[in-house]
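Enquirer: 3D model of this:
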Amino acid sequence: MADIKFMDLSSNDNPATTDSVLIGNASDGLKRTSLGNIVNLAKIAGPALHLEYVEGTNNPASTDDMAKRTVNIQAPDVPGYTFAFWLSSATLGSVRPSYVEGPNQASTKVWIYYDPNEDIASIDPIKIGLEAVYVKSEMMQG
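Expert: Below is the predicted model of the structure:
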């Protein structure tokens, strides 16, 4: 029978990729593998996440009340990545609350808050900026 050594990785400040650990699942049971194999399994070409900055502007002079209060946004297509969600909606050049209607939809609206007593038509257009977050498409399969 082979002599198997177990190491406490938390006490080792410099584990090597040749060091072994036990892995297992219900169908195959326990097996020993090197840390290098686990690293190779987790490697994905390119970063796992990608961000794209997107801006849009409302139309306060419109006769359509929704066009005054919302900004339509569309996440651009990014080869090799799948859109995941919107992050950090903010008005640019003014301080107003904003709300992303569909935070996990690539095409959605951002709502802009106006005080009920404000005359929206007299206000300059408001620009919204936010980040589209993408996940590497390879990670979404399976």
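Enquirer: From now on I want contacts and neighbour counts done on CA atoms only, so please keep to that.
Expert: Noted.
Enquirer: can you map out the strands along this protein?
Expert: Remark: strands assigned in the chain by DSSP state E are 20-25, 29-34, 49-57, 70-74, 81-92, 98-100, 107-112, 127-136.
Enquirer: Which residues are in contact with residue 80?
Expert: Counting by C-alpha atoms under 8 Å, 6 or more residues apart in numbering, residue 80 touches 136, 137, 138.
Enquirer: What remains of the residues you listed if I keep only buried residues?
Expert: Buried members of the contacts of residue 80, counted by 16 or more other C-alpha atoms under 10 Å: residue 136.
Enquirer: Proceed likewise with the subsequent sequence, for comparison:
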Amino acid sequence: MADIKFMNLSENGNPATTDSVLIGNSQDGLKRTTLGTVGNMFAVHGALHFEEVSVLTSTKASEVTDPKVAFSIGYDITAPAVPGYTFKCWIGSQSNGFTCGNYVINKTNSAAQVWVAAVIGSILTDSNNSVTATALYVKNELA
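Expert: A predicted model of the protein is given here:
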């Protein structure tokens, strides 16, 4: 007979990860393992991955016809392929070097656009300014 202490579950309804339980199958029979080991079977480490994609605003400088006039312009972005992960959506965008309203069109497509709204043309032609969007990926086993 197995020793009852072999299955050392906490009696207070709050088992510890170091407590042991019996597991078994028809091939290997019964074995002792910790609850921590059982929990690790269900934990997916690195389930999410993030990539930032940036585009210089000056790439569309030719569309700025008057540097003193406000423009709204869209910048193409493409999420890179990440081995072991599936692209799910764009989760945010930002302007870098200037302040403006911005948003992503087609958030669930890996090829999308970041739009900036009502920005003075001279800001868009500045080679130090950019727009960035963050792509969200899910581990392939979960996607």
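Enquirer: Make TSV from the strands of the first structure and add distance to residue 3 of the first structure to it.
Expert: What follows is the strands of the first structure, written out as TSV (distance: least, C-alpha to C-alpha, whole Å):
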stretch	distance to residue 3 of the first structure
strand 20-25	13
strand 29-34	13
strand 49-57	42
strand 70-74	59
strand 81-92	45
strand 98-100	58
strand 107-112	58
strand 127-136	41
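Enquirer: sorry, back to before: filter the contacts of residue 80 of the first structure by whether they're kept in the second structure.
Expert: By both residues aligned by TM-score structural alignment, their matches' C-alpha atoms under 8 Å, the contacts of residue 80 of the first structure still in contact after alignment to the second structure are 136, 137.
Enquirer: now the contacts of residue 80 of the first structure as TSV including distance to residue 66 of the first structure?
Expert: Shown next, in TSV, are those (distance: C-alpha to C-alpha, whole Å):
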residue	distance to residue 66 of the first structure
136	34
137	34
138	38
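Enquirer: so residue 50 of the first structure touches residue 133, yeah?
Expert: Yes - at 6.0 Å, residue 50 of the first structure and residue 133 qualify as touching, with contact defined as C-alpha atoms under 8 Å.
Enquirer: quick one: the longest helix seen in the second structure to the first structure mean distance?
Expert: As assigned by DSSP state H, the longest helix anywhere in the second structure is helix 35-42. When the first structure is superposed, helix 35-42 of the second structure averages 2.9 Å from its matched positions, counting by mean C-alpha distance after the TM-score superposition for the first structure.
Enquirer: May I see the buried residues of that helix?
Expert: Within helix 35-42 of the second structure, the residues that count as buried by 16+ other C-alpha under 10 Å are residue 35.
Enquirer: nearest residue to whatever residue of the first structure lines up with residue 98 of the second structure other than its sequence neighbours?
Expert: Aligned by TM-score structural alignment, residue 98 of the second structure pairs with residue 94 of the first structure. Once flanking residues are discounted, residue 94 of the first structure sits nearest to residue 126: 7.6 Å by C-alpha to C-alpha, 6 or more residues apart in numbering.
Enquirer: for residue 47 of the first structure, same thing?
Expert: residue 136 is the one closest to residue 47 of the first structure (C-alpha to C-alpha, 6+ apart), at 7.3 Å.
Enquirer: Looking at the second structure, name the residue matched to that neighbour.
Expert: Taking TM-score structural alignment, residue 136 of the first structure has residue 139 as its aligned residue in the second structure.
Enquirer: dump the residue contacts of that match.
Expert: Listed by C-alpha under 8 Å, 6+ apart, the contact set of residue 139 of the second structure reads 46, 47, 48, 49, 84, 85, 86.
Enquirer: just residue 60 of the first structure next, same as before
Expert: Going by C-alpha under 8 Å, 6+ apart, residue 60 of the first structure touches 67, 68, 69, 120, 121, 122, 123, 124, 125.
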